[in-house]
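Novice: how would this look folded up:
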Amino acid sequence: MRYFLEVAYDGTRFHGWQVQPNALSVQEVLNDCLRKVFRLPDVETIGSGRTDTGVHATQQWVHVDLPAVFAPEEIQYKLNRILPPDIAVGQVFPVGPEAHTRFDAVSRTYEYRITLEKNPFLVRHTYYLSRIPDVAQMNKAAQVLLEQEDFTTFSKVKGDTQHYRCTITYASWRQEGHLLIFTIQANRFLRGMVRLVVGTLLDVGKGKLTVPGFREAVERQNRALASGAAPAEGLFLHRVEYPPGYFDQQRLLFEAALAER
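Specialist: Model (predicted):
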């Protein structure tokens, strides 16, 4: 039976979400715990998105097939008992056999967090800037993103992406005390895209790039025009959303699949 797991993690010590050879990943640790808890010889999990080395998630959805029916709270409790402190399972939903965390998602939201005050307790989860950038200019530049469709400029050179089109529906900076937070929402993101966007927007805020210059960089679809990527520690996969009523519908499909067994 298939379940969706809501997973949060501090990505500091992990080489990203996805399993890879010779490097510890969040998915590897989660898979290992699933095998132990449910006594499985092997397990396959699919995440709603990838995060790179050092990037965090407050909401990553994962689907997994288990050999029996379990109460959602039982899955959550058993996994949280053995997962390390930097990974936690939140909500658990039973879903239909065709449900897919990645393909069924309709939007993803990332947050990038900057601290304007040197704080040793935020060092793993924010990027420290000693001077506040021009937030108004960065927000003007951020609105350019909503007018564009092709984001080749903010794609990794050696990526395996088939196309570079994304629909960005929200992009804005806000200040909360000593924190400066950038929120961006889209139907999909290219690998490494958000950190490249943030790095280039920060150049606008520092006066190194004008808003028209930012627009030109995006429109010319030239990777060389992007600034350096912002550091990984400030980035969070913040929210992944599904169609309205999705989990209610999936519960009915789960019950129908259970009745056929």
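
Novice: hey, let's count contacts and neighbours off CA atoms from now on
Specialist: Will do.

Novice: what about the strands in the stretch 51-200 of the chain?
Specialist: Listed in chain order, the strands of the stretch 51-200 of the chain (DSSP state E, counting those that start in this stretch) span 56-65, 87-95, 107-115, 127-128, 168-176, 179-186.

Novice: pretty sure residue 173 sits against residue 138.
Specialist: Yes: between residue 173 and residue 138 there is a contact at 7.4 Å, judged by C-alpha atoms under 8 Å.

Novice: thinking again about what came up before, make a markdown table from the strands of the stretch 51-200 of the chain and add distance to residue 221 and mean neighbour count to it.
Specialist: Below are the strands of the stretch 51-200 of the chain laid out as a markdown table (distance: least, C-alpha to C-alpha, whole Å; neighbours: other C-alpha atoms under 10 Å):
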| stretch | distance to residue 221 | mean neighbour count |
| --- | --- | --- |
| strand 56-65 | 28 | 23 |
| strand 87-95 | 37 | 20 |
| strand 107-115 | 22 | 23 |
| strand 127-128 | 27 | 20 |
| strand 168-176 | 16 | 16 |
| strand 179-186 | 18 | 20 |
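
Novice: of those strands, give the one that comes closest to residue 218.
Specialist: The minimum distance between residue 218 and the strands of the stretch 51-200 of the chain falls on strand 168-176, with 13.2 Å, by C-alpha to C-alpha.

Novice: could you check how far residue 228 is from residue 197?
Specialist: In this view, residue 228 and residue 197 are 9 Å apart by C-alpha to C-alpha, to the nearest Å.

Novice: could you do residue 3 as well?
Specialist: Computed as C-alpha to C-alpha, the residue 3 to residue 197 distance reads 34 Å.

Novice: so how far is residue 87 from residue 113?
Specialist: 20 Å.

Novice: name the nearest residue to residue 217, sequence neighbours excluded.
Specialist: Spatial nearest neighbour of residue 217, excluding adjacent residues (C-alpha to C-alpha, 6 or more residues apart in numbering): residue 225 at 5.4 Å.

Novice: also this sequence, please, to line up against the first:
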Amino acid sequence: MGRKNKRRRYRLTLEYDGTNFSGWQKQMDARTVQGDVLKGAVRVFGEVPMDLQGCGRTDAGVHALEYVAHLEVVADIGPHEVARKLNQTLPKDIAVKSVEAAGLRFHARHNCIARSYIYQLRTEKSAFGKRYDWWVQAELDLPAMQHAGSLMTGMHDFAAFAEKKELKKSTKVLIHKIEVFTEKEILKIRVVGSHFLWHMVRRMVGIMVEVGCHRLTKENIQNILEGHSDVLPAHHTAPGAGLFFEKAFYDSEGLAEFLKE
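Specialist: The predicted model follows:
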């Protein structure tokens, strides 16, 4: 007699091009990453009870380098085979980088202690950049941008960056690190935080660019964080195309090592 299938939970690491998605979270009337992965899982496992949860929401157009999700399903398939079969059935703009066996207590979002994003922008036009970076048509003061980032590092109330519906809950966020650096002709801004509000990273980037263009000052940022500024971060939201979910962290040691780099 064959072995009876039981509930299994897999930890998935995904890479996706978010250009043609309305974000991660499943929606009834839009294409989403969660929706497409669930459809792929149905083709792999059949119509069985399953649950797919991600480590956080990503906005429409936002990409991911190492996005973590967990898939719970009644099955008896090894992780390597799950990865192979999912990659065969998923669309070309989603790739499964790895699949690991996880305990039933592992939760991609609840167990995640920090997340990092990278935002890419250019000051020179590129024919290939539209999907993956923001073309800022100005000279940027990078030291000023880095200093602006340092002002937003630490525990702050980011209510000014939040949507109205988020104000009912705590808007305090711990920002572990913000760095500004260049790789070839691309300027990158890395933001590492405990979690993020809706559009928060894109609004932080937009404010930093305004500082880099000398249209805002460090005093403006301090006033925004203290809640008495007429500058609205929502008016400076950077485009979604330049934003990449970089990494999810599940242990303090791994986070500490990453922050040292």
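
Novice: thinking again about what came up before, looking at residue 228 and residue 197 of structure 1, which one has more neighbours?
Specialist: The neighbour comparison of residue 228 of structure 1 against residue 197 (other C-alpha atoms under 10 Å) goes to residue 197, with 24 against 15.

Novice: so what corresponds to that one in structure 2?
Specialist: For residue 197 of structure 1, the aligned position in structure 2 is residue 204, judged by TM-score structural alignment.

Novice: how about the contacts made by that match?
Specialist: Residues counted as contacts of residue 204 of structure 2 (C-alpha atoms under 8 Å, 6 or more residues apart in numbering) are 161, 233, 237.

Novice: to residue 26 of structure 1, which of the strands of the stretch 51-200 of structure 1 lies closest?
Specialist: The nearest among these, by C-alpha to C-alpha, is strand 87-95 at 7.8 Å.

Novice: about what we covered before: which among the contacts of residue 204 of structure 2 gets closest to residue 256 of structure 2?
Specialist: The closest of those to residue 256 of structure 2 turns out to be residue 161 (C-alpha to C-alpha; 26.5 Å).

Novice: what about the residue mapped onto residue 139 of structure 2 from structure 1, how many residues close to it?
Specialist: Matched to structure 1 by TM-score structural alignment, residue 139 of structure 2 sits across from residue 132. When counting by other C-alpha under 10 Å, one arrives at 15 neighbours for residue 132 of structure 1.

Novice: could you double-check that residue 132 of structure 1 lies in contact with residue 117?
Specialist: No: the pair residue 132 of structure 1 / residue 117 is not scored as a contact, 9.8 Å apart, by C-alpha under 8 Å.

Novice: residue 206 of structure 2 and residue 237 touch, don't they?
Specialist: Yes: using C-alpha under 8 Å, residue 206 of structure 2 is in contact with residue 237, at 5.2 Å.

Novice: residues near residue 157 of structure 1, how many?
Specialist: Here the number of neighbours of residue 157 of structure 1 (other C-alpha under 10 Å) works out to 10.

Novice: residue contacts, residue 166 of structure 2?
Specialist: Contact analysis of residue 166 of structure 2 by C-alpha under 8 Å, 6+ apart lists residue 197.

Novice: that one matches what in structure 1?
Specialist: Match for residue 166 of structure 2 (TM-score structural alignment): residue 159.

Novice: its match and residue 57 of structure 1: what is the separation?
Specialist: 22 Å.

Novice: check residue 118 of structure 1 too.
Specialist: Residue 118 of structure 1 is 23 Å from residue 57 of structure 1, where distance means C-alpha to C-alpha.

Novice: out of the strands of the stretch 51-200 of structure 1, nearest to residue 80 of structure 1?
Specialist: Among the strands of the stretch 51-200 of structure 1, the nearest to residue 80 of structure 1 by C-alpha to C-alpha is strand 87-95 (6.0 Å).

Novice: residues in structure 2 aligned with that closest one?
Specialist: Going by TM-score structural alignment: strand 87-95 of structure 1 matches residues 94-102.

Novice: repeat for stretch 110-121 of structure 1
Specialist: The aligned range for stretch 110-121 of structure 1 in structure 2 is 117-128, by TM-score structural alignment.

Novice: now do the end-to-end distance for that stretch.
Specialist: 21 Å.

Novice: hmm, back to that, which residue in structure 2 aligns with the residue nearest to residue 217 of structure 1?
Specialist: Alignment note: residue 225 of structure 1 maps to residue 232 in structure 2; criterion TM-score structural alignment.

Novice: repeat that for residue 24 of structure 1.
Specialist: Under the alignment (TM-score structural alignment), residue 24 of structure 1 pairs with residue 31 in structure 2.

Novice: list the buried residues in stretch 121-140 of structure 1.
Specialist: The neighbour-count check on stretch 121-140 of structure 1 (16 or more other C-alpha atoms under 10 Å) flags 122, 124-128, 133, 135, 137-140 as buried.

Novice: how about these, which pair is most distant?
Specialist: 124 and 140 (28.8 Å).

Novice: now do the helices in the stretch 1-150 of structure 2.
Specialist: With DSSP state H, counting those that start in this stretch as the criterion, the stretch 1-150 of structure 2 has helices at 33-45, 79-89, 142-152.

Novice: distance to residue 256 of structure 2 for these - can I get that in CSV?
Specialist: As requested, the helices of the stretch 1-150 of structure 2 are exported to CSV (distance: least, C-alpha to C-alpha, whole Å):
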stretch, distance to residue 256 of structure 2
helix 33-45, 29
helix 79-89, 28
helix 142-152, 18
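
Novice: right, I'll call it a day here.
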